[in-house]
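Q: just coords:
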């Protein structure tokens, strides 16, 4: 079969080849329009945008404009920035428009490719987001590509840290917005913490093009974005716990580097208990008693900080702060903090000021954020190794785009050494040799610590070099841009400087900008620019003679994709180049994930010190180790998504409700419906269905009415003694009395004031309940994994408990709003709408919209015989079926007030038709409907 598949591939080509072939006629059609476009004046070319928009307004499909739009953009690029799209770049633009990932080699011009799909999809005026990996690239690409867009009459905005809400709102209102993934995600979360619609900065999502898509949607997707607020200061506790953990020895704990976890042994537990007791920190003798839960958590975090996190690898200490290092890019993540007290444990370990622990106010994963875009696309140099994940999680296909010029880079075999010292000796020797002939070298390392170790070794040999890591990220783009200069040696952490091309001879434009900074004489600037360009051209010729850029990697990364990215930095646009990986048995990847008996095997083979090994068996072992890590990391991300999907459904409900509240001028019906649910619940709790009067808990009911509804002169016992009074009568009387109280308040304070009061308190209660709900989910999430020991699926356990908590939160929200509004009294002199404005939450750290279920589809017409076309119906409004009864007494006789059952004699269109509150839920959960889907 394998032979047949190879033959078929050779004859018919791969599916990727066939896809590219199908796009070739469109490329030919775009090329055919080029002479016609060249004849147009600038004004006529700009007028194409208005023409395209008019055709869309007249009903034309967006894709029907593709050929003309792409031809327009190509001509605009030639006139605005002097660049013409290659045919392969046109193919890349079509792939992006097809909601796929365009895999293009480094230097193939992905930034320019993006303009094609971005322009086409910006024509409807709904806004296009171009997502970049850092602020520098967002600003650079926005400034550079906006020349094309503005030439064609489109507006461009950029969102980077430090911008005000007004500036962000203006940027998002543009046709095209450049921003980093973090800024987009945090703006979404912050928007859903605002109290007025006009304060929100983002528009509805339409189309996003993600540059370096593998970095953003794969590497950074292992941790969610979290916005948190401060809690009480516990600095002394962190310091005390750190001192306790510092006294532990290796026999007191066991650590698993693969899983990055650590746990106390029995001896360690006894020792910790003894030390904690001496410090008066234990509330009982046993560390794992319920009373000591918080202490156990802090001990675990302090132990992890001491044993699993290394300074200058996982974090650095700068200006008295612990700053996280991104393990994929080597950049400082200033402003990002570890959650759950881990960051405070690191601060205690490093003896710097301990910042108060934060409470989660809002969070979202990148997976769920980017899946909200109706149309999503991406581009990168390496995506095929993660094609399965892109397909499973984002439903994005990966298409490999051919290079404009064949790749001329030579990828040499890995050189493998027994020890790290032997490896570094070989690297230094190789650098010295290639530098003598003038070949530029880019040396890739996996951590700051190792980049600085290598730098020290080079200094001892007096080898001039540049170091590019998180300590020097301000100069990152400039250092990378000049890494292709004659005899240059640049040490880079992982993929630092990603997004900036390394041009042989150096980048002339960046040199000109740097060397002419501060000079105002235009003639002098022009002379200097001409001189620099001549120098760069001469250097480029010499570098090509020397063999082009040499990529030298000091070890394999966990992911083959990152290794391929590093290799791909050489050989752009047919330039010569070479790459080689230097490895040792002491590298982290081999030490943790490699074969256990490898060292002894190498000794038996008689490998001498300093001798390199090049063997297919070694390469296979390394590839297997990488595959193990890739599989583990994929599982981590997939698991994160599964758990966040549970919260995401709830997040969508809450955020949609907040929007509805903000958009409503009058919430009287909503508040009345909430109050009716509360009344129903407190009556049902104290008067069970089909129970006898002697079984009623009248005292409990009276107490609940007094506390929650605050109704004067209401005596439940008197009502109960009347003839024919049952639970339904009591519900109706309580509703009428409560409605009367609220009507009096509305009349007393006036329509405007009372509407403001209701909106203000409803938003505040929703936010407070959601914040506490997130904290509860965090606590469940941290401990639910242990239930696997009891043969229970942690995810199912989490789903069940999260739903139960969400149901309780929804009811508690209704109850709290009812109670607050029933009790509230405002002195006449204090009645001022401005006073009622909710206070925005204190946002501490920013760490790394579908409608509610049951709403109408867009454009669906109302039908009294089809409940799926009924919108939200107030409980006291006439039933839409035309029966003449109130909705709550007709088809609204379910928990939520939504129309679930079809009118009598008609076919029910909803799966929850004719379900009573106390019936079993049709979803199969085994719960009563009111405690399951009826809660919504």
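A: Sure, I can see it. Just so it is clear, the model here is predicted, and its values are computed rather than measured.

Q: from here on, contacts and neighbour counts on C-alpha atoms
A: Will do.

Q: work out for me the element residue 811 sits within.
A: helix 794-823 (DSSP states H and E).

Q: equivalent analysis for residue 324, please.
A: Using DSSP H and E, residue 324 falls in strand 321-324.

Q: packing partners for that strand?
A: For strand 321-324, the packing partners by 3 or more CA pairs under 8 Å, 6 or more residues apart in numbering; DSSP states H and E come out as strand 315-318, helix 342-349.

Q: the structure to be compared is supplied as follows:
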């Protein structure tokens, strides 16, 4: 009670924030008359003026009122739209790096132009993130009119554009539109390139995310992964798939709340018997280590059959399994489930099974967007997730009031005993609305439910439109007509649709669809006037019928999704109504006690079609939603904790990689790696304070020969009295320096620098990919540590640190070994090229020799990748004593063209120094 009194006296924190922004809005409004009087050229010149002032040291905050006034005037002249005061508040919020919560229909797309223009003045690039390619293209062209008018460059990226120069040009613009996935994947691709010229992005300075809750919360559970195919095992998946139908229902347990499916003891016994019959069981028991892979894929097949439902979690389109985004209802083209789960679903559906993928690079959306110096966003539903936004992204949420008071009526939920009863009532309600000319938007939670409802409407001869992943291409057109009197639209999900439902119809969409590009100016004006008049009449009819009626067929797991559906009606002060119809058989109700409620209703003699309307029941449903939201938040938070461990390592590798790419000369890094490797070899095989007889000289010789291809007289050194590990280390380093000096003396310096850089980057990439695989494998089993009373996260951190330490060691070994191979092969090639040509050789042969000697650095790198055997094995057998008295630097008498020390005079099978 005291809290309510305090709010009334002092206002909420949100109210106080809004009050502080009002003086800035007043400044912008005061400037409007001055900007109205400017000519187009004078208004355009403001951009040059602002940039000059910024370069001179003036801050963006100081220029904000004038810049916003400039954008407002430009929008009036190009789009015929003027920013409302509440939209100015939204622009200020975005510029400050916060989240602007604005109701649907309040013009968030126009709001973004204010902050985008102001931050675009720096020339460092602004990224505007949309939920799909259609909106990225539409908004870049639509809002691009403002930016182009004011002299800023704008472009968009989408899934259909090839990665390359076209994308680089788009990122070079002042403002770039694109989807979250495209930005994230481009970042990963850039960090797999070998030169700065091949990279597309130019940094992460400022981003505005449309539907920020959908992108940073709903999609944050799935990391972005760039992968490459592995071996084809389609027959294996098909055989595994045949096992699941033979398992009885009491052989496995399914937990729909936690989305898990596991075999119990009885199921394991059945699997063991089936595998033995198929000849797929190795060893005596299912639990033998040889059967780990088979058991893993059987578990994945169980999930595919019992947890993943066609037309809800995925659809089969053109012979492919395409995942459905559970929050937006859209197809996720190109997105595949990992660890063989996608292949299990493909086997279940009988479509072509594509090979599993190997992770080449990955990042979560949380960590990608935390790369930006300034992050902001806008949505209609963020307040319920304000704590998560602050915990993970340090983003504050500001709820911005509507331009006009809301007139929407939100009715209490109605709960029915069965889904059939509920659907009958919904159909009756739709027919009633259609009779009086009221447009209806019917919200469903899955494609399956939307199509079931559509079939009933077809049977009752009720005209309607269906909006789900199957009709993704028609999305904008369907939404644009959803406000026409009597229209019935069934939508799987309404989050981030981008096109407003306007009563009477969407003017812009009708103009685009009905007026041909070939129309003359006079014809265009006449057609435009006709469309405006028709929409005005239709709008009046819809208003008189009560405005748009949003009818929810069941509650979603998240309250935000329900609020997004509700928010489609009552835009800009229009009247509207929303209501949710539930049944005890709905997924959410069933999982959280619907069976008990259904039994109670039966005992109380609930009649057919009778409903339960009770605010306490509505509250109970919302509590169930909060529990699901909390669980999902925990999943995302846990994912982030694990990814933070990898993220620190990823940043280290990517930053180091970028530093190497920008350096012209990395020879000091190569030398440091070689010296550190020498130190590690001595440290491992010649431990400090150990006696000479405890030294592992054989092992040291073997590893030195393998990595440096040198034969070093360690046994002679070890026999010297008083020698210690420090002196052996110094001798080994000196020997390696002498060898590399000899190997590189005939290679041009610039070519050598390029070879060193290419080898360094290639070895980093190879080892990083292997490291990712190790981390994936570790993550899949680390949860078992909990059975030993140990925290899996702490265990993961410790193990990941050890693996990263091993990665650094492998980098040093890999780079040194690859450099040695390249240089020795190049020396061998040069020696062969300099050898006297046979008497039968023609001028063509000498020409070939010249071509051979002009090898590129990348040719040398490729040769090293094959990890050639040691040079100098000779080209035949020499008589005993044939090398007596011959200098080790003289040509070998076998005719190989190599020096004696590189060929038959090589000590111990490797190079000797």
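A: Received it, and whenever you're ready, just let me know what you need. Computed from a predicted model, the values in this text were never measured in an experiment.

Q: in CSV: the helices and strands packed on strand 321-324 of structure 1, plus distance to residue 647 of structure 1.
A: CSV is the format used below for those (distance: least, CA to CA, whole Å):
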stretch, distance to residue 647 of structure 1
strand 315-318, 30
helix 342-349, 23
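
Q: among these, which is nearest residue 547 of structure 1?
A: Residue 547 of structure 1 sits nearest to strand 315-318 of all these, at 37.0 Å, using CA to CA.

Q: picking that back up, give the aligned range of the helix or strand just after the helix holding residue 811 of structure 1 in structure 2.
A: In the C-terminal direction, the helix or strand that comes right after helix 794-823 of structure 1 (DSSP H and E) is strand 846-847. Aligned using TM-score structural alignment, strand 846-847 of structure 1 spans no residues in structure 2.

Q: likewise for stretch 45-58 of structure 1?
A: Matched against structure 2 by TM-score structural alignment, stretch 45-58 of structure 1 falls on residues 43-56.

Q: so how far is that stretch off the chain centroid?
A: On the basis of CA atoms, centre = their mean, to the nearest Å, stretch 43-56 of structure 2 sits 36 Å off its chain's mean C-alpha point.

Q: which residues are contacting it?
A: The contact list for stretch 43-56 of structure 2 (CA atoms under 8 Å, 6 or more residues apart in numbering) reads 35, 60, 63, 67, 70, 74, 121-122, 149-151.

Q: give me the mean distance between the strand holding residue 324 of structure 1 and structure 2.
A: Mean deviation of strand 321-324 of structure 1 relative to structure 2 after superposition (mean CA distance after the TM-score superposition for structure 1): 0.6 Å.

Q: mind naming the longest helix for structure 1?
A: If you go by DSSP state H, structure 1 has its longest helix at helix 616-663.

Q: can you name the element that comes right after that helix?
A: Immediately after helix 616-663 of structure 1, counting by DSSP H and E, sits helix 668-686.

Q: show me the contacts for residue 541 of structure 2.
A: Applying CA under 8 Å, 6+ apart, we find residue 541 of structure 2 in contact with 437, 485, 504.

Q: what's the helix or strand for it?
A: Assessed by DSSP H and E, residue 541 of structure 2 sits inside helix 521-544.

Q: neighbours of residue 44 of structure 2, just the number please.
A: 19 (other CA atoms under 10 Å).

Q: separation between it and residue 146 of structure 2?
A: 10 Å (CA to CA, to the nearest Å).

Q: same question for residue 221 of structure 2.
A: Applying CA to CA, the value for residue 221 of structure 2 to residue 146 of structure 2 is 36 Å.

Q: okay, the two: which has more neighbours?
A: More crowded of residue 221 of structure 2 and residue 146, by other CA under 10 Å: residue 146, with 26 against 19.

Q: which position in structure 1 aligns with that one?
A: Looks like residue 146 of structure 2 aligns to residue 148 there (TM-score structural alignment).
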